[in-house]
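Engineer: need the 3D shape of this:
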Amino acid sequence: MASIKGLSDLSNEIAKALTEYTEDVTKGIEKEKRINAKKAVEMLKAASPKSESATSGEYANSWTTSKIDGKQVIYNKEHYQLTHLLEYGHANRDGGRTPGKPHIRPVEEFISDRFIEGVKKVIGK
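Structural biologist: Modelled structure (predicted):
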């Protein structure tokens, strides 16, 4: 640190240190977002239900992530209409009900906890 010759210099040094810290924290959080979004996509692909038909795995393989307005958004790009139906179940034409296969919520809970821990490490808590 440079030698400080007065109150003005002290406030400048403090402002400089805070700016550097803020930049480091911002970069660290962005990195955590990318890492956790990638891990979430990987986990969703593994946890998603797969049918026994010839198109098996299309739903699972359609999970992806994009950065939108500074946020990492995880979504199913091809079969987005099925996410709610598969997660929570749905009514059938014959009056029966297909049970849900929870695969999104467990991943979301795991990634949320992991992200929070990563942010704590970034900010030094």
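
Engineer: please count neighbours and contacts with C-alpha atoms only from this point.
Structural biologist: Noted.

Engineer: ok, longest helix in this protein?
Structural biologist: Longest helix in the chain, counting residues (DSSP state H): helix 7-47.

Engineer: pull out the buried positions in the helix or strand containing residue 121.
Structural biologist: Element membership of residue 121, judged by DSSP states H and E, is helix 105-123. Across helix 105-123, burial judged by 16 or more other C-alpha atoms under 10 Å covers 107, 111, 115, 118-119, 122.

Engineer: now these as CSV including distance to residue 37?
Structural biologist: What follows is the buried residues of helix 105-123, written out as CSV (distance: C-alpha to C-alpha, whole Å):
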residue, distance to residue 37
107, 11
111, 8
115, 9
118, 13
119, 14
122, 17
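
Engineer: one step back: mind listing what's buried along the next helix or strand after the longest helix of the chain?
Structural biologist: Where DSSP H and E defines the elements, the next helix or strand beyond helix 7-47 is helix 58-61. Judged by neighbour count (16+ other C-alpha under 10 Å), helix 58-61 contains these buried residues: 58-61.

Engineer: another for comparison:
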Amino acid sequence: MSWPTITVDELESTISKMLDEYGDEVTNDLNDAVKETTREATKIIREEAPVDQRNVARRGTYKKAITAKQTGKSRDEPEYKIWASKEYQLAHLLEYGHQTAKGRTKAQPHFAKGEEYVKKTFEKKVRDKIEK
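Structural biologist: Now for the predicted structure:
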């Protein structure tokens, strides 16, 4: 990178311009890391989601309904939500278990595994993208 020749009068505007460019690069890298991590976490949650083996017509319906959606509109603060779009009522019941007439169902924590993945990898991905 060649450094521009500037006068003392132009120093403030040049530094400001360079910091703005760096800030834009970091913002783009952060957005990429958020999008990539969300996509991978969604895939993990789908793989871990339970499948109703008793009802052939519903088999895999819940698993296919798990998707990610961008909820934050700001470019500076990317925000995504991973949820079961058509079967959202089942998410909490399956994740934590629930009471039935015959007793209590077993919890099947699949969203927790996606959350654990995000906690482990997100910061590292952001650092790697910014450092290159």
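
Engineer: TM-score for these two?
Structural biologist: Remark: TM-score between the superposed chains equals 0.90 [TM-score structural alignment, normalised by the length of structure 1]; 123 aligned residues with a C-alpha RMSD of 1.5 Å.

Engineer: re earlier: what's the matching range in structure 2 for the helix holding residue 121 of structure 1?
Structural biologist: Mapped onto structure 2 using TM-score structural alignment, helix 105-123 of structure 1 covers residues 112-130.

Engineer: contacts for that stretch, please.
Structural biologist: Stretch 112-130 of structure 2 has contacts (C-alpha atoms under 8 Å, 6 or more residues apart in numbering) with 26, 29-30, 33-34, 37-38, 41-42, 44-45, 48, 95.

Engineer: tell me roughly how far it lies from structure 1 on average.
Structural biologist: Stretch 112-130 of structure 2, aligned to structure 1 and superposed, deviates on average by 1.5 Å (mean C-alpha distance after the TM-score superposition for structure 1).

Engineer: related to what we said a few turns ago, and the contacts of stretch 112-130 of structure 2, which two are the farthest apart?
Structural biologist: Spatial extent of the contacts of stretch 112-130 of structure 2 (C-alpha to C-alpha) is set by the pair 26 and 95 at 35.3 Å.

Engineer: so who does the residue nearest in space to the middle of structure 2 touch?
Structural biologist: Residue closest to the average C-alpha location in structure 2 (C-alpha atoms, centre = their mean): residue 38, at 2.5 Å. By C-alpha under 8 Å, 6+ apart, the contact set of residue 38 of structure 2 is 68, 80, 82, 118.

Engineer: try 6 Å this time
Structural biologist: For residue 38 of structure 2, the contact set (C-alpha atoms under 6 Å, 6 or more residues apart in numbering) is empty.

Engineer: what's the spacing between it and residue 19 of structure 2?
Structural biologist: Distance, residue 38 of structure 2 to residue 19 of structure 2, by C-alpha to C-alpha, to the nearest Å: 28 Å.

Engineer: related to what we said a few turns ago, the match of helix 105-123 of structure 1: how far from the chain's middle?
Structural biologist: Distance, stretch centre to chain centre, for stretch 112-130 of structure 2: 9 Å (C-alpha atoms, centre = their mean, to the nearest Å).

Engineer: what do you get for stretch 46-64 of structure 1?
Structural biologist: 20 Å.

Engineer: alignment lookup: residue 60 of structure 2 to structure 1.
Structural biologist: In structure 1, residue 60 of structure 2 lines up with residue 57, judged by TM-score structural alignment.
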